[in-house]
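# My questions concern the predicted model and sequence given below.
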Amino acid sequence: MLAPLARAEETIPAPDDSDLPNWAVERIEPMHQWVAGWVDDVSRSIDGYFGSDEYLKVENHSYLRLSEELVLRQRLSNDNDLGIRYKLQLPTTKKRLKLIIESDPEEGLGTLQDQASQEFRTGRFDGAKGSVIGLEKAGRQSKDEGWENRLSGGIKLRLPLDPYLRFTSERLWKLGQSPWRLEMDNRLSWFNSDGYSARTLFDLGRPLDERFYLRFLTQLQWQEHYDKLEFYQKGELNQLINPRSAMRYSLVALGQSAHHPQIDDYYLEALYRRDIHKGILFVDVAPSLHFPREVDFDPSWQIKLRLEVYFRGDIVRH
């Protein structure tokens, strides 16, 4: 899988893992350490207010991610996007009641086709989407023991304030003695501005060896705002080239189903991801070939180029 590279908040890099020249490192690292320290201080201060006296001693995986993406398209106009995403984690708050602060909730990312178009850069900045702040109560079980349930509620930070409720339920099964794992992720939400939405995701996968991981995803989604049932089917092969580089080869089908099921788009994509500096600076290159229904499934190419930087206090502390 791409897990070693896909999320910098889960990566602890070696000190010499960099492709950058010395002059670039000298300019980047002081700025990065200052911003990462600020992210860490803010999250720990909030955690200390709501949590326990252990807030300075435990690991805190809060992060801020900035990104710049260029999309080159054959038929449509090119696109250039600046992205920002943040997430505050408060590990010492009560075990089953936590404060959550997060940018761009999933429910505000549009249809499945909209989400697929920005799949590897979730967190595209759009001031109209806003951030959410609320409380989340977790159940007693973890998803590998039983159903892991969470109930949360709060407001989306925009004017007028937008209250929301969300229920999620997850389950992870190991299929006998085989290497296959099946995960199910269900979500039911209500936002005052957009109404109800429901989403079910099935994630089936297995390692083929130390470098390859095979994965199949099926997602169903209904949103009151769009009033249609959508589906997303994806098969992917993930290859870990080395500890800092990975490839993902994908075949995807997107469609909608109700009275007249139909496929809206097929596409093939190859994503190359490279950690170019110590687990904080990443480059993605993703060419794809699309077959959209709106042009009678005539093929058209697309290339995404993306640069992203993560700020996380624990990277500084290590």
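Alright, I've got the coordinates.
# Please make it C-alpha for all contacts and neighbour counts, starting now.
OK.
# For this structure, just list every one of the strands.
With DSSP state E applied, the chain shows strands at 63-73, 79-88, 97-103, 131-138, 148-156, 162-174, 181-191, 195-207, 212-223, 228-242, 245-256, 262-277, 281-292, 300-311, listed in chain order.
# Using TSV, lay out those together with mean neighbour count and distance to residue 32.
Conversion of the strands of the chain to TSV gives the following (neighbours: other CA atoms under 10 Å; distance: least, CA to CA, whole Å):
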stretch	mean neighbour count	distance to residue 32
strand 63-73	18	11
strand 79-88	17	15
strand 97-103	19	21
strand 131-138	18	24
strand 148-156	20	29
strand 162-174	18	34
strand 181-191	18	35
strand 195-207	18	35
strand 212-223	18	32
strand 228-242	18	25
strand 245-256	19	22
strand 262-277	19	11
strand 281-292	19	10
strand 300-311	19	7
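# Comparison target below:
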Amino acid sequence: MVLGGKSGGAEIRPAGKGLFGGGMNLLTGKKALVTGARRGIGGEIARVFAENGADVGVNDIERDGEAEKTLAAVKKLGRKATWHQADIGASAQRERMFDEFLKEHGRIDILVNNAVRAQMTPFSELEEADWDHQIGHALKGYVFCAKRAANEMVKQGGGGRIISISSVHSFRAWPKDTIYGIVKAGLNRLVLSMAVDLAGTGITANCIAPGYIDSRVLTADQEPNRGGKGYADHAIPLIPARRGGLPRDIANMALFLASDLSSYVNGETILVDGGLQAGGTPD
């Protein structure tokens, strides 16, 4: 959902207006691979990067009408857009994705780990299959995407940016989010190790932790934990900004972390949650 105007005294930036009005071309000439980018947060990151001069590889597990819209939006902005279908939790597919991206673009300057496979289950009902499914896809996939990207960036020289999408669920618990929260907390810890182990390479590794985001990835059947009107009614009173976040809010932070403006930011997890973690209680 993309809103215009103001909410609770805070401006909600309409689509098409990126950081600093989208006119600074902060990523001119950069080559970015965004996983989970056919729609939602990933799709918006692809658009904002293209608005700022980057060529973009779009990954997702399926190619549908939403994926076509994202690819078309990048191309309309005059940037190269390539499609890379893969399940990042499957090693052969993941490696093929990188091989194809490098063949198309010649190098990789930015990786955004965004692929999402959330499954909310009460703790007492957890099955090993649930654990293997989420740890094996989200956490494993993010780790080994980051490893491949970092190795390529080291070979290329000149540094790079690796950004992973974490969650406010990594800082606090909600019902049914045990495995999801563990996965996202693991990403926060991952970037600490990457910052240390990649010291001196010019590569930075950071996480963005969104709060409640109005996005179609948040579907009603996952209410009250991940989406739907019922969840919006529950979540927004907890947010000091008194609105849900937009995919563009997360994309603008990704733009900052992908650009030279963030060159001294490394190993961090940045909350973009409208104050949810700071407040968290309704009036």
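Here it is on my side, so go on. These figures come from a predicted structure and were not determined experimentally.
# Give me the TM-score for this pair.
Comparison of the two superposed chains (TM-score structural alignment, normalised by the length of the second structure) gives a TM-score of 0.32, and 165 aligned residues with a CA RMSD of 6.8 Å.
# quick revisit: so which of the strands of the first structure comes closest to residue 35 of the first structure?
strand 300-311 (6.5 Å; CA to CA).
# biggest helix in the first structure by residues?
helix 22-50 (DSSP state H).
# tell me what it is packed against?
If contacts are counted by 3 or more CA pairs under 8 Å, 6 or more residues apart in numbering; DSSP states H and E, helix 22-50 of the first structure sits against strand 63-73, strand 300-311, helix 313-317.
# circling back: using JSON lines, lay out the strands of the first structure together with distance to residue 116 of the first structure.
Formatted as JSON lines, the strands of the first structure follow (distance: least, CA to CA, whole Å):
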{"stretch": "strand 63-73", "distance to residue 116 of the first structure": "14"}
{"stretch": "strand 79-88", "distance to residue 116 of the first structure": "15"}
{"stretch": "strand 97-103", "distance to residue 116 of the first structure": "18"}
{"stretch": "strand 131-138", "distance to residue 116 of the first structure": "21"}
{"stretch": "strand 148-156", "distance to residue 116 of the first structure": "23"}
{"stretch": "strand 162-174", "distance to residue 116 of the first structure": "21"}
{"stretch": "strand 181-191", "distance to residue 116 of the first structure": "18"}
{"stretch": "strand 195-207", "distance to residue 116 of the first structure": "14"}
{"stretch": "strand 212-223", "distance to residue 116 of the first structure": "11"}
{"stretch": "strand 228-242", "distance to residue 116 of the first structure": "9"}
{"stretch": "strand 245-256", "distance to residue 116 of the first structure": "9"}
{"stretch": "strand 262-277", "distance to residue 116 of the first structure": "10"}
{"stretch": "strand 281-292", "distance to residue 116 of the first structure": "12"}
{"stretch": "strand 300-311", "distance to residue 116 of the first structure": "13"}
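# going on from the helix or strand in which residue 255 of the second structure is found, what's the next piece of helix or strand?
Residue 255 of the second structure is located in helix 247-258, with elements delineated by DSSP states H and E. Stepping forward along the backbone from helix 247-258 of the second structure, the first helix or strand reached (DSSP H and E) is strand 269-272.
# For residue 23 of the first structure, which of the strands of the first structure is the nearest?
Closest to residue 23 of the first structure of the strands of the first structure is strand 262-277 (CA to CA; 13.2 Å).
# how many other residues sit next to the closest residue to residue 272 of the second structure other than its chain neighbours?
Nearest residue to residue 272 of the second structure in three dimensions, chain neighbours excluded: residue 210, at 4.8 Å (CA to CA, 6 or more residues apart in numbering). Using other CA atoms under 10 Å as the criterion, residue 210 of the second structure is surrounded by 24 other residues.
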